[in-house]
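Student: Have a look at this prediction, sequence included:
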Amino acid sequence: MQGLRQEEATLRRKIVGVLLQHARRRANRTPEEVANVLGVTPELISDFEWGRRDISLVELEILAHLYRVPLAYFWSEEISDERSDGKLPVAAIMGLRRRIIAVLLQQARIEAGRSYEELARLLDCPPTRIAAYESAESDIPLVELEAMAQFLGVPMSYFFDQGIQPSGGQLPDMEELKQLAELPADVRRFIVTPGNILYLHAAMQLSALPASTLRRIGESLLDITY
């Protein structure tokens, strides 16, 4: 397997950058506003948009939500006209998503029967960097995650959090409303609070993971607690 070539990575960064800039302008957002959401500098947003710096999938998910475009927009020409107020529990969601992506990467590597060394050769980096990716100690640049996904035989959507995608606006049916009404009052308040929607989506995603994957996520969380 040929490693990720520098010119391919550079081209991909520039393509993503153009799409990021286009989506930001359509959403009527300034670099300063976007930087404030991510907790970074406007200069870094400019670097993302000009393809000078790598963006991670976690950061891309947050920006897709902010710009109200589906994550698939960055792999296709599909564009959404929806808008968002961009109010996300960004720090909490990004931290959890990093750990989920790290565990999913490790799971894909193990299931593909690949080693740290093989991924390191693919990316032309030391094996310790792959270990850092799988322990969520480092953000994974998007171009590198794409290369690893292809190498491991999984689609990029394997890593996506569908909960950060623009909603389709479908209304609940009467049975769903009845079930909601039967929940304890404090649970209902949590569910209907807009700021909690990403926590609920994260819980839904976690509930769909196998027990072995949940165990690894739990262990990784304990590692940073003690």
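Tutor: That came through fine. Residues are numbered from 1 along each chain as shown.
Student: only C-alpha atoms for contact and neighbour calcs from this point on.
Tutor: Noted.
Student: for stretch 163-180, which positions count as buried?
Tutor: Applying a neighbour-count criterion of 16 or more other CA atoms under 10 Å, the buried positions in stretch 163-180 are 163-166.
Student: do you know how far residue 118 is from residue 59?
Tutor: From residue 118 over to residue 59 the distance is 26 Å, taken as CA to CA, to the nearest Å.
Student: ditto for residue 199
Tutor: Shown here: residue 199 relative to residue 59, a distance of 17 Å by CA to CA.
Student: Likewise for residue 166?
Tutor: As judged by CA to CA, residue 166 and residue 59 stand 16 Å apart.
Student: Show me which positions of stretch 17-25 end up buried.
Tutor: For stretch 17-25, the neighbour count (16+ other CA under 10 Å) marks 17-21, 23-24 as buried.
Student: which residues sit against it?
Tutor: 30, 48-51, 67, 69, 74 (CA atoms under 8 Å, 6 or more residues apart in numbering).
Student: Just checking the distance from it to the centre of its chain.
Tutor: 17 Å (CA atoms, centre = their mean, to the nearest Å).
Student: just the strands in this protein please.
Tutor: Along the chain, counting by DSSP state E, no stretch forms strands.
Student: the helices in it, which residues?
Tutor: Taking DSSP state H as the criterion, the chain carries its helices at 6-26, 31-38, 42-49, 57-67, 90-111, 116-123, 127-134, 142-152, 174-181, 185-192, 197-207, 211-225.
Student: Nearest to residue 159, out of these?
Tutor: Evaluated over the helices of the chain, closeness to residue 159 peaks at helix 90-111, with 6.0 Å, by CA to CA.
Student: Determine the angle, from 0 to 180 degrees, between that closest one and helix 127-134.
Tutor: For the pair helix 90-111 and helix 127-134, the angle between their directions (axes from the mean of the first three to the mean of the last three CA atoms, to 10 degrees) equals 120 degrees.
Student: A further structure is provided below for comparison with the first:
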Amino acid sequence: MVNSLEIRAKKLGVLIRDARTRFSKESTDCAQAMGVSVEKFVAFENGEQAPSLPELEALSYFLDIPVEHFLGRKSINTNQTEQSKLHQLENLLPLRNRIIGVMLRKARIEAGISFEELGKHVEVKPEQIKAFETGTFAVPLPELEMICLALNLSMREFQDQQGPIGKWALQKKSVDGFLELPPDMQQFISKPINLPYLELAQRLSEMSVDRLRSVAEGLLEITL
């Protein structure tokens, strides 16, 4: 009988293959970016195994698509070279696995849940939970999703925030937000001469309601 983890792995495999073929990449390049063997990458695409969040982040970074692509979203390409990205990812993946492990351990202890209890929720052995927490093994995404459910956590908490992938994702989100603005607003923001107005708007947005009310009243007094 196929369980929920296997179904999720199959879906991820389809999305990984779609991402790779969309950008005409070879399995060898994607495997290198994810820090896995070609055989393991093929297993990811076939849904026989599931990648970890750091591995998916690395693939997303390499292909220049957000991790949210694996929920169906799109992205915009950047100009950073593939070799530069691969060099960064070599050191980043092990670090990300350790960080996620520390976060998992902290959340599990705070929730007062044992290895055995969490393993039962996730449908894995307690020893595997221990390996996840030490960063010895990368946490496959389906397992991480189930751990989040068991510990009442958000997947977003585990996504890279401060590293190169996190900064890249934030930049892409900002660009996407800009492109969603009306054309006239985009044009206004793009003109350097309008920078003082944008800075003023930013300062106003940071004011408290009482302070804004005071400023508005002052302006009314000036105009009356």
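Tutor: On my side now, so go ahead. Predicted, not measured: the structure shown is a model, and the values here were computed from it.
Student: Drop the TM-score for these two in here.
Tutor: Here the TM-score for the pair of chains, by TM-score structural alignment, normalised by the length of structure 2, is 0.67; 168 aligned residues with a CA RMSD of 2.4 Å.
Student: want to try JSON lines for the buried residues of stretch 17-25 of structure 1, with distance to residue 105 of structure 1 as columns?
Tutor: Shown next, in JSON lines, are those (distance: CA to CA, whole Å):
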{"residue": "17", "distance to residue 105 of structure 1": "24"}
{"residue": "18", "distance to residue 105 of structure 1": "27"}
{"residue": "19", "distance to residue 105 of structure 1": "25"}
{"residue": "20", "distance to residue 105 of structure 1": "25"}
{"residue": "21", "distance to residue 105 of structure 1": "28"}
{"residue": "23", "distance to residue 105 of structure 1": "28"}
{"residue": "24", "distance to residue 105 of structure 1": "29"}
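Student: Relative to residue 215 of structure 1, which of those residues is nearest.
Tutor: The shortest separation between residue 215 of structure 1 and any of those is 35.0 Å, and it belongs to residue 20 (by CA to CA).
Student: Surely residue 37 of structure 2 is in contact with residue 30?
Tutor: No. With the criterion set as CA atoms under 8 Å, residue 37 of structure 2 and residue 30 do not qualify as a contacting pair; they are 9.6 Å apart.
Student: Who has more neighbours out of the two?
Tutor: In this view residue 37 of structure 2 and residue 30 are compared by other CA atoms under 10 Å, and residue 30 has more residues nearby, 23 against 14.
Student: So the residue sitting nearest the centre point of structure 1 versus residue 101 of structure 1, what's the distance?
Tutor: Centroid check for structure 1 by CA atoms, centre = their mean gives residue 58 as the closest residue, at 3.2 Å. As defined by CA to CA, residue 58 of structure 1 lies at a distance of 9 Å from residue 101 of structure 1.
Student: same check, this time on residue 40 of structure 1
Tutor: In this structure, residue 40 of structure 1 lies at 21 Å from residue 101 of structure 1, with CA to CA as the measure.
Student: More neighbours: those two, which one.
Tutor: Taking residue 40 of structure 1 and residue 101 together and counting by other CA under 10 Å, residue 101 has the greater number of neighbours (25 against 12).
Student: What sits closest to the more buried one if chain neighbours are left out?
Tutor: The shortest distance from residue 101 of structure 1 to any non-neighbouring residue, by CA to CA, 6 or more residues apart in numbering, is to residue 159 (6.0 Å).
Student: What of residue 125 of structure 2?
Tutor: According to CA to CA, 6+ apart, the nearest residue to residue 125 of structure 2 is residue 119 (5.4 Å).
Student: was I right about that neighbour contacting residue 130?
Tutor: No. Under the criterion of CA under 8 Å, residue 119 of structure 2 is not in contact with residue 130, lying 9.5 Å apart.
Student: Contacts only, for the spatially closest residue to residue 85 of structure 2 that is not a sequence neighbour.
Tutor: Closest residue in space to residue 85 of structure 2, ignoring its immediate chain neighbours: residue 62 at 6.3 Å, by CA to CA, 6+ apart. When contacts are counted by CA under 8 Å, 6+ apart, residue 62 of structure 2 is found next to 30, 33, 82, 85-86.
Student: Can I get the residues you listed in TSV including distance to residue 8 of structure 2?
Tutor: Supplementary listing: those in TSV, determined by distance: CA to CA, whole Å:
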residue	distance to residue 8 of structure 2
30	20
33	22
82	29
85	28
86	27
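Student: residues touching residue 127 of structure 1, list them.
Tutor: Under the criterion of CA under 8 Å, 6+ apart, the neighbours of residue 127 of structure 1 are 116-117, 119-120.
Student: swap the cut-off to 10 Å and go again
Tutor: 115-121, 133 (CA atoms under 10 Å, 6 or more residues apart in numbering).
Student: so how far is residue 82 of structure 1 from the counterpart of the residue nearest to residue 85 of structure 2 in structure 1?
Tutor: Structural correspondence for residue 62 of structure 2 with respect to structure 1 (TM-score structural alignment): residue 66. The span separating residue 66 of structure 1 from residue 82 of structure 1 equals 10 Å under the rule CA to CA.
Student: what number of residues lie near the residue nearest to residue 60 of structure 1 when sequence neighbours are not counted?
Tutor: Counting by CA to CA, 6+ apart, residue 71 is the residue found nearest to residue 60 of structure 1 once chain neighbours are left out, at 7.8 Å. Residue neighbour count, defined by other CA under 10 Å, stands at 24 for residue 71 of structure 1.
Student: and residue 107 of structure 1, how many residues sit next to it?
Tutor: When neighbours are counted by other CA under 10 Å, residue 107 of structure 1 registers 16.
Student: What span of structure 2 is stretch 93-111 of structure 1 aligned with?
Tutor: Across structure 2, the stretch matching stretch 93-111 of structure 1 (TM-score structural alignment) is residues 92-110.
Student: average distance between that stretch and structure 1?
Tutor: Here stretch 92-110 of structure 2, set against structure 1 after superposition, deviates by a mean of 1.0 Å using mean CA distance after the TM-score superposition for structure 1.
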